[in-house]
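Q: Sequence and predicted structure below; questions after.
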Amino acid sequence: MQSFKSRGAVLCPVSYDNHASLVNALQGVEVLLSAVAINAILAQLPLVKAAKEANVSVFFPSEYGGRCENNDSRLQMFRDKQKVIDAAKDAGLPIAGLATGPWPEYAISPPMGFDFANKKVTIWGNPDTKITFTTLSSIAQWVAHVLKDVPVTELQNKYLNIQGDLVSRNDIIRLWERKHKAKLEVEFRPVKELEERIEADPTDYLASVLAGWDTGEYHLQPIHNDLYPDWKPDSVESLL
């Protein structure tokens, strides 16, 4: 945290159980950008109340990933994110949702079926369904530019989708094999396995994302990359 302070950031100690401390920290703030982790989504509810009282112009809830607004997912995380969106709307706090698709640095990994170290890939469902991916650094570049150059009034009460790259899992396999001049062993599994996992545990985030990769839930549309016309996001291939 001190490294951010040395670069000009103002650090404000707060307690999420202390409404006054949150309001005080948000005084004079035009944009509130939240990045709470998936296990603390509802911690944003006190932020919503405080931001409204402090006259924050627009609130970016911790969305990222897939679209959470009006998402009927059985996953608890998405239901919690919807509660935050609803709370902001009920409070009259303008929001700007931001969906980015999965972060490939973390999503293209063994827990999600990509075990490149052992040259093995596991795919649940349709391998040709397209998926929006955007790296963390590309997201940061887009957000920083938009907050600097786009009027806040053009962000209020909007749900934005950005896309660094659009590829299927079969595309990822082809890209990796071409780049590394090696073959991958691919195993196909039924989506029913994922549905059973989610039914047994509504907090099984990985199973929910994998199921969404099959259905096209993570093929984001429409795309709002044009809010930063010169944006050059990372490609998936560059990470393989």
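A: The structure has been received and is ready for your questions.
Q: Please count neighbours and contacts with C-alpha atoms only from this point.
A: Noted.
Q: list the buried ones in the longest helix seen in the chain?
A: Secondary structure of the chain per DSSP state H: the longest helix is helix 76-91. Going by neighbour count (16 or more other CA atoms under 10 Å), the buried part of helix 76-91 is 76, 77, 78, 79, 80, 81, 82, 83, 84, 85, 87, 88.
Q: Now for residue 136, how many residues are close by?
A: Neighbourhood size, residue 136 [other CA atoms under 10 Å]: 19.
Q: and if you look at residue 57?
A: With other CA under 10 Å as criterion, residue 57 counts 19.
Q: can you tell me which residues contact it?
A: For residue 57, the contacting residues are 29, 30, 31, 93, 94, 152, 156, by CA atoms under 8 Å, 6 or more residues apart in numbering.
Q: Between the residues you listed, identify the one with the most neighbours.
A: residue 94 (24 neighbours).
Q: Verify the stated contact: that residue with residue 51.
A: No: using CA atoms under 8 Å, residue 94 is not in contact with residue 51; the gap is 9.9 Å.
Q: Give the intersection of the neighbour lists for these two.
A: residue 59.
Q: Mind putting the contacts of residue 57 into TSV with distance to residue 10?
A: Compiled in TSV, the contacts of residue 57 are given as follows (distance: CA to CA, whole Å):
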residue	distance to residue 10
29	12
30	14
31	14
93	23
94	24
152	21
156	25
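Q: could these go into JSON lines alongside distance to residue 58 and secondary structure?
A: Listed next are the contacts of residue 57 as JSON lines, based on distance: CA to CA, whole Å; DSSP: H, G, I helix; E, B strand; the rest coil:
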{"residue": "29", "distance to residue 58": "9", "secondary structure": "coil"}
{"residue": "30", "distance to residue 58": "7", "secondary structure": "coil"}
{"residue": "31", "distance to residue 58": "5", "secondary structure": "strand"}
{"residue": "93", "distance to residue 58": "7", "secondary structure": "coil"}
{"residue": "94", "distance to residue 58": "5", "secondary structure": "coil"}
{"residue": "152", "distance to residue 58": "7", "secondary structure": "helix"}
{"residue": "156", "distance to residue 58": "6", "secondary structure": "coil"}
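Q: next up, a second structure to put side by side with the first:
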Amino acid sequence: MAPNILIIGATGAIGKHITQQIVSAKSSFGRLAILTSEKTANTKTSELEKLKGEGIQVFVGDLTVEEDMKKAYQGIDVVVSAVGRGVIETQIPLIKWASEASVSRFFPSEYGTDIEHDSKSPNEKPHQLKLKVRAFAKTINNVKLTYLVTGPYSDMFIAPGKVGSWDVKVREATLLGDGNNRIAFTAMADVGKLVVGCLQHPAESEGVLIVNSFTATPNEILAEIESQTASKWKTTYISLDELKKLEKEMWETGNPTATTATLRRIWTEGGTLYDRPRDNGLIGEPNMKTLAEQIKQVIQKQMKA
């Protein structure tokens, strides 16, 4: 039977991409619904009306209120969570309430860096809340969990920034490490395709899945972006030791960019690489963006900004 699906965080940074792909594949599913806050209902009216026009049911409620969630969960088989980093811990009661309702499967908001990549992972500051969610989920027996680990979003990585930067308008880049460190990326639109792949292959996608769009080094990204812009970029490098020093200073001074510094240090150290094949093939090998396609999109977006 086609599953009824509820999406939480459907209009957020990654949630909108996941929602778009699920809606595009709606013939594979039963009833589709989203839960949104009252604030979002008032500020993203046109976006929600468009979803309603696609036949998507919109619940307005508070994800921290049991009564609201139990109402939204009625008749739902699968919950796809795309909540932001700031409210990751709210998924603990969300999973608990799901286990008390009709929900049989839950996708926690795991998209991003692997929090169980190696022995150092449990000590990384940005991982702590996701680790708490996973620990709690292990105590739940009647809801199957799918953790989709995508690595960094290439859309956000290849962009202007304070810790590593790619600025198309001024043709300047700041690369982390020596530029030859391989990083596995996933385009944000592809995250949605991968979620759909999991939904369409439920038996093959229980537990932790390691997926991505493409793997490239910063120097390979630079070569592609210079080729597509037909120009030589001004390039500087921040060594791994310098990055670690910067990361430490940011945490000590309460800099809000400290989380970004830690994640980028993890990626630079090889925290997205594995000795085994990716799990894309388990879920139908969805069509993923290439490096060249992602660079083309990045250039178009930055030039329009």
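A: Alright, I've got the coordinates. Since the structure is predicted, the reported quantities are computational estimates derived from the model, not experimental observations.
Q: ok, back up a step: out of the buried residues of helix 76-91 of structure 1, name the two that are farthest from one another.
A: For the buried residues of helix 76-91 of structure 1, the maximum inter-member distance is 18.7 Å, found between 76 and 88 (CA to CA).
Q: Once you drop chain neighbours, what's closest to the aligned partner of residue 222 of structure 2 in structure 1?
A: Residue 222 of structure 2 maps onto residue 173 in structure 1, with residues paired by TM-score structural alignment. In space, and not counting its chain neighbours, residue 173 of structure 1 is closest to residue 184: 7.3 Å by CA to CA, 6 or more residues apart in numbering.
Q: Count the residues that sit near the one you found.
A: Neighbours around residue 184 of structure 1, by other CA under 10 Å: 17.
Q: about what we covered before: looks to me like the match of residue 222 of structure 2 is in a helix.
A: Yes: judged by DSSP: H, G, I helix; E, B strand; the rest coil, residue 173 of structure 1 forms part of a helix.
Q: Go ahead and confirm it touches residue 185.
A: No: between residue 173 of structure 1 and residue 185 there is no contact under CA under 8 Å: 9.7 Å.
Q: between these two, which one's more packed in?
A: Between residue 173 of structure 1 and residue 185, counting by other CA under 10 Å, residue 173 is the more crowded of the two (21 against 12).
Q: List the contacts of residue 287 of structure 2.
A: residue 193.
Q: For the residue lying closest to residue 205 of structure 1 once chain neighbours are set aside, give me its contacts.
A: Excluding the flanking residues, the one nearest residue 205 of structure 1 by CA to CA, 6+ apart is residue 75, at 7.0 Å. Residues counted as contacts of residue 75 of structure 1 (CA under 8 Å, 6+ apart) are 198, 202, 203, 204, 205, 208.
Q: ok, now how distant is residue 75 of structure 1 from residue 206 of structure 1?
A: Per CA to CA, to the nearest Å, residue 75 of structure 1 is found 10 Å from residue 206 of structure 1.
Q: One more: residue 58 of structure 1?
A: 30 Å.
Q: And residue 93 of structure 2? What does it align with in structure 1?
A: With TM-score structural alignment as the criterion, residue 93 of structure 2 matches residue 46.
Q: Thought residue 15 was touching its match, still the case?
A: No: counting by CA under 8 Å, residue 46 of structure 1 sits too far from residue 15 to count as a contact (9.9 Å).
Q: So between these two, which is more surrounded?
A: residue 46 (18 against 11).
Q: sec struct for that one, please.
A: helix.
Q: contacting residues around the closest residue to it other than its chain neighbours?
A: Ranked by CA to CA, 6+ apart and with sequence neighbours excluded, the top spatial neighbour of residue 46 of structure 1 is residue 16, at 6.4 Å. Residues near residue 16 of structure 1 by CA under 8 Å, 6+ apart: 22, 43, 46, 47.
Q: Give me the three-state assignment for the second one.
A: Residue 43 of structure 1 carries the three-state label helix when classified by three-state DSSP.
Q: Can you give me the distance of it to residue 10 of structure 1?
A: In terms of CA to CA, residue 43 of structure 1 sits 21 Å off from residue 10 of structure 1.
Q: Between these two, which has more neighbouring residues?
A: residue 43 (15 against 12).
Q: Mind telling me what element the residue nearest to that one when sequence neighbours are not counted is part of?
A: For residue 43 of structure 1, the nearest residue in space outside its immediate sequence neighbours is residue 16; the separation is 7.3 Å by CA to CA, 6+ apart. Secondary structure from DSSP states H and E places residue 16 of structure 1 outside every helix and strand.
Q: Residue 16 of structure 1 pairs with which position in structure 2?
A: Using TM-score structural alignment, residue 16 of structure 1 pairs with residue 63 in structure 2.
Q: so what's the residue positioned nearest the centre of structure 1 closest to, chain neighbours aside?
A: Geometric centre of structure 1, nearest residue: residue 64, 1.8 Å, by CA atoms, centre = their mean. Distances taken as CA to CA, 6+ apart put residue 99 closest to residue 64 of structure 1, at 4.4 Å, once the chain neighbours are dropped.
Q: What lines up with that neighbour in structure 2?
A: Aligned partner of residue 99 of structure 1 by TM-score structural alignment: residue 149.
Q: And the helices in the stretch 101-250 of structure 2, which stretches?
A: 128-137, 154-157, 188-200, 218-229, 240-253 (DSSP state H, counting those that start in this stretch).
Q: Now distance to residue 296 of structure 2 too, for these, in JSON lines please.
A: Formatted as JSON lines, these follow (distance: least, CA to CA, whole Å):
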{"stretch": "helix 128-137", "distance to residue 296 of structure 2": "33"}
{"stretch": "helix 154-157", "distance to residue 296 of structure 2": "11"}
{"stretch": "helix 188-200", "distance to residue 296 of structure 2": "14"}
{"stretch": "helix 218-229", "distance to residue 296 of structure 2": "7"}
{"stretch": "helix 240-253", "distance to residue 296 of structure 2": "28"}
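Q: Comparing these, which stretch has the densest surroundings?
A: helix 188-200 (a mean of 23; mean count of other CA atoms under 10 Å).
Q: Can you give the contact residues for that helix?
A: Under CA under 8 Å, 6+ apart, the answer for helix 188-200 of structure 2 is 14, 17-22, 25, 28, 111, 148, 150, 153-155, 204-205, 211, 213, 280, 283-289.
Q: I'm done for today, thanks for sticking with me.
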